[in-house]
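Enquirer: got a predicted model here, sequence first, then my questions.
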Amino acid sequence: MIVRIMGEGQVRLADWHFAELNRLDDELLAEMETGDEAGFRRTLHALLGRVRELGERLPDDSLEPSELILPSPDASLEDVRSLLSDDGLIPPL
């Protein structure tokens, strides 16, 4: 799956990584619901960090369609709320 981190570029991730990423996404969603800004920030950075670690960065000139778009690391709680679906940022596979 091709994942875009807004403002950074794209990475290719194998499907088997999404169970771990979904756990972080669930934590992020819970923190957003309670308004836990510090927890939200920590979990967002952890989620994006794992995507970067687990994924293979694509060249900047690559024009692959992104199947998933994640917010930038400096996104606000409100910015991320606008990107959410009923399943959070990362839909179950």
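Expert: Thanks, I have it. Fair warning: this is a prediction, and the values are worked out from it, not measured in the lab.

Enquirer: from now on I want contacts and neighbour counts done on CA atoms only, so please keep to that.
Expert: Will do.

Enquirer: which stretches in this protein count as strands?
Expert: Taking DSSP state E as the criterion, the chain carries its strands at 2-5, 9-12, 56-57, 68-70.

Enquirer: included below, for side-by-side comparison, is a second structure:
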Amino acid sequence: MIVRIMGEGQIEIDEADIDALNALDQELEQAIESGDEETFRAKLNALLDKVRQVGRPLPPDSLEPSELILPPSDASIEEVREMLGDTGLIPG
């Protein structure tokens, strides 16, 4: 699966890592719902760090279609709330 972190580039992640990413995504959603800025920031950074950790960056000149687009680490709660779908940032 190809994931784009806005402002950073694309990362390829294995399907086997989706469950771990979904758990972090759910924690992020809970922080957004509670409006807790500090927890939101920590959970967003944890999710992005995990994507970077388990993924393999694609070359900058790669033009693969992204299956998921994640916000940058400096995104606001409102910006991320607008990106959330019915299944969070990461479906599954």
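Expert: Nice, I can see it. Owing to the predicted nature of the structure, the values given are computational and were not obtained by experimental measurement.

Enquirer: in a markdown table: the strands of the first structure, plus distance to Ser85 of the first structure and mean neighbour count.
Expert: Formatted as a markdown table, the strands of the first structure follow (distance: least, Cα to Cα, whole Å; neighbours: other Cα atoms under 10 Å):
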| stretch | distance to Ser85 of the first structure | mean neighbour count |
| --- | --- | --- |
| strand 2-5 | 16 | 20 |
| strand 9-12 | 20 | 21 |
| strand 56-57 | 25 | 16 |
| strand 68-70 | 12 | 17 |
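
Enquirer: out of the ones you listed, nearest to Leu89 of the first structure?
Expert: strand 68-70 (6.9 Å; Cα to Cα).

Enquirer: can you tell me the centre-most residue of the first structure?
Expert: Residue closest to the average C-alpha location in the first structure (Cα atoms, centre = their mean): Leu70, at 4.0 Å.
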